[in-house]
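fold the following and give me the result.
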Amino acid sequence: DEAVNFIAFKWAEMIQGRLEKSLQVIVFRINE
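Model prediction:
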């Protein structure tokens, strides 16, 4: 159980990081 939770947490972190990068790129393009 703990291993599954850890993997799920890492996946969530990675996905969230990618979304934040994507949003930054979109905002940057809008501001140009």
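
hey, let's count contacts and neighbours off CA atoms from now on
OK.

against Gly17, how distant is Lys10?
11 Å (Cα to Cα, to the nearest Å).

residues of the helix or strand harbouring Ala3 that come out buried?
With elements taken from DSSP states H and E, the one containing Ala3 is helix 2-31. The neighbour-count check on helix 2-31 (16 or more other Cα atoms under 10 Å) flags nothing as buried.

one more, please, to line up against the first structure:
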Amino acid sequence: MTQSIAPIATVAALFGLTIFMLVSLVTVGM
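The predicted model follows:
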């Protein structure tokens, strides 16, 4: 269970962080 969930959690964290950075850049740009 844990071994199959871990990769998904890592990808989700990276994906969320990327979106957060993009939104921040767009907000600062505007």
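
so what does Tyr11 of the first structure match up with in the second structure?
Residue 11 of the first structure: Trp, not Tyr. By TM-score structural alignment, Trp11 of the first structure lines up with Ala9 in the second structure.

now the helix holding Ala3 of the first structure, how far from the centre of its chain.
Computed by Cα atoms, centre = their mean, to the nearest Å, the chain-centroid distance of helix 2-31 of the first structure equals 0 Å.

please say which position in the second structure Leu23 of the first structure maps to.
Looks like Leu23 of the first structure aligns to Met21 there (TM-score structural alignment).

separation between that match and Phe15 of the second structure?
Taken as Cα to Cα, the span from Met21 of the second structure to Phe15 of the second structure is 10 Å.

which residue is nearest the middle of the second structure?
Gly16 (2.0 Å; Cα atoms, centre = their mean).
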